[in-house]
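>>> missing the sequence, but the structure's below:
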């Protein structure tokens, strides 16, 4: 993982500020590595850094955040399903425009239209 990403997570409070060795280099322990793996897994599941921060906040407060994680994942799944429905509608609209394009003759496009495929069909 790039150092810039780790510094960004530190600034956002997702990672604690690391101890420094005698040479001035940051010294990360196993808990930071586990937290980095958690962040990567959460992002792979579609969670935002803000959402992951809320999970880490609960853990810092001593709570077991499993119920919170489950609610975040359920909300994310609802968002994805809504987006899938939007994409199906968009695909149907595109299929209609493609079918329209196959029926239209480019020679019939007027100078006032940019493209009669996308012109209002109403």
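In hand now; what should we look at? Every value quoted in this text rests on a predicted model; they were computed, and no experiment measured them.
>>> CA only for contacts and neighbour counts going forward, please
Noted.
>>> Residue 74 belongs to a helix?
Yes: counting by DSSP: H, G, I helix; E, B strand; the rest coil, residue 74 falls inside a helix.
>>> residues in contact with it?
Shown here is residue 74, which makes no contacts under the criterion C-alpha atoms under 8 Å, 6 or more residues apart in numbering.
>>> Next, the residue nearest the centre of the chain: secondary structure please.
When the chain is reduced to its mean C-alpha position, the closest residue under C-alpha atoms, centre = their mean turns out to be residue 46, at 5.1 Å. For residue 46, the secondary structure call by three-state DSSP comes out as coil.
>>> Now it. Nearest residue, chain neighbours left out?
Leaving aside its sequence neighbours, residue 46 sits nearest to residue 76 (C-alpha to C-alpha, 6 or more residues apart in numbering; 7.1 Å).
>>> ok, that neighbour - how many residues close by?
Counted with other C-alpha atoms under 10 Å, the neighbours of residue 76 add up to 16.
>>> wait, isn't it in contact with residue 47?
Yes: using C-alpha atoms under 8 Å, residue 76 makes contact with residue 47 at a distance of 7.4 Å.
>>> Break down the protein into its strands, ranges please.
All strands of the chain, identified by DSSP state E, fall at 19-20, 26-27.
>>> Would you state the helices of this protein in chain order?
According to DSSP state H, the chain carries its helices in the segments 3-11, 30-44, 49-60, 66-103.
>>> and the comparison structure, right after this:
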């Protein structure tokens, strides 16, 4: 299969497929006689696995670890279960943060009188006043254990 066909079957853009190859999540395919990438069914299956993991909001390193674990099908699945448990903990923490975000946005929206000028806007005033109170969002760039919060296992 050529990359366009893999893209159509998986609904994954060709640029993303190339990116997954570049970072090692998807093995590089062989090239045919004319130099085009020649993908196999195994490439498509792995791409669909990656897509399902991404739909569960798994980070690349989590997916990489699951792929590594899947290479030893006779091994105990405890490591897979532990990885999923850590990811689920992260999702639950994120849900709490989103609930707090919803409350904050509702409070800001209540500050709007719907009358007056932008200069008098309670929402903009509230955003300007609360900038120092906003949490640092950089800790959610990666779902790999130990990277969510400093000092957390």
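That came through, no problem. Fair warning: this is a prediction, and the values are worked out from it, not measured in the lab.
>>> Which position in structure 1 pairs with residue 66 of structure 2?
Matched across to structure 1, residue 66 of structure 2 falls on residue 55, judged by TM-score structural alignment.
>>> pretty sure its match is touching residue 68, no?
Yes: counting by C-alpha under 8 Å, a contact exists between residue 55 of structure 1 and residue 68, whose distance comes to 7.0 Å.
>>> More neighbours: which of these two?
The neighbour comparison of residue 55 of structure 1 against residue 68 (other C-alpha under 10 Å) goes to residue 55, with 22 against 15.
>>> circling back: okay, the helices of structure 1, which one's buried deepest?
Among the helices of structure 1, ranked by average contacts under mean count of other C-alpha atoms under 10 Å, first place goes to helix 49-60 (a mean of 16).
>>> which strands and helices sit next to that one?
Using 3 or more C-alpha pairs under 8 Å, 6 or more residues apart in numbering; DSSP states H and E as the contact definition, the elements that helix 49-60 of structure 1 packs against are helix 30-44, helix 66-103.
>>> ok, so what distance separates the residue located most distally from the centre of structure 2 from residue 128 of structure 2?
No residue in structure 2 sits farther from the centre than residue 116, which is 40.8 Å out by C-alpha atoms, centre = their mean. Distance from residue 116 of structure 2 to residue 128 of structure 2, counting by C-alpha to C-alpha, to the nearest Å: 18 Å.
>>> repeat for residue 42 of structure 2
For residue 42 of structure 2 relative to residue 128 of structure 2 (C-alpha to C-alpha), the value is 52 Å.
>>> just residue 120 of structure 2 next, same as before
When residue 120 of structure 2 is compared with residue 128 of structure 2 (using C-alpha to C-alpha), they lie 12 Å apart.
>>> Common neighbours of the two, please.
Taking C-alpha under 8 Å, 6+ apart as the contact criterion, residue 120 of structure 2 and residue 128 have no common neighbours.
>>> Could you check which residue of structure 1 pairs with residue 83 of structure 2?
With TM-score structural alignment as the matching criterion, the partner of residue 83 of structure 2 in structure 1 is residue 72.
>>> ok, now residue 45 of structure 2?
With the correspondence set by TM-score structural alignment, residue 45 of structure 2 lines up against residue 34 in structure 1.
>>> Next one: its match relative to residue 82 of structure 1, how far apart?
With distances defined as C-alpha to C-alpha, the gap from residue 34 of structure 1 to residue 82 of structure 1 amounts to 33 Å.
>>> and if you look at residue 4 of structure 1?
For residue 4 of structure 1, the distance to residue 82 of structure 1 (C-alpha to C-alpha) stands at 34 Å.
>>> Fine by me, we can end here.
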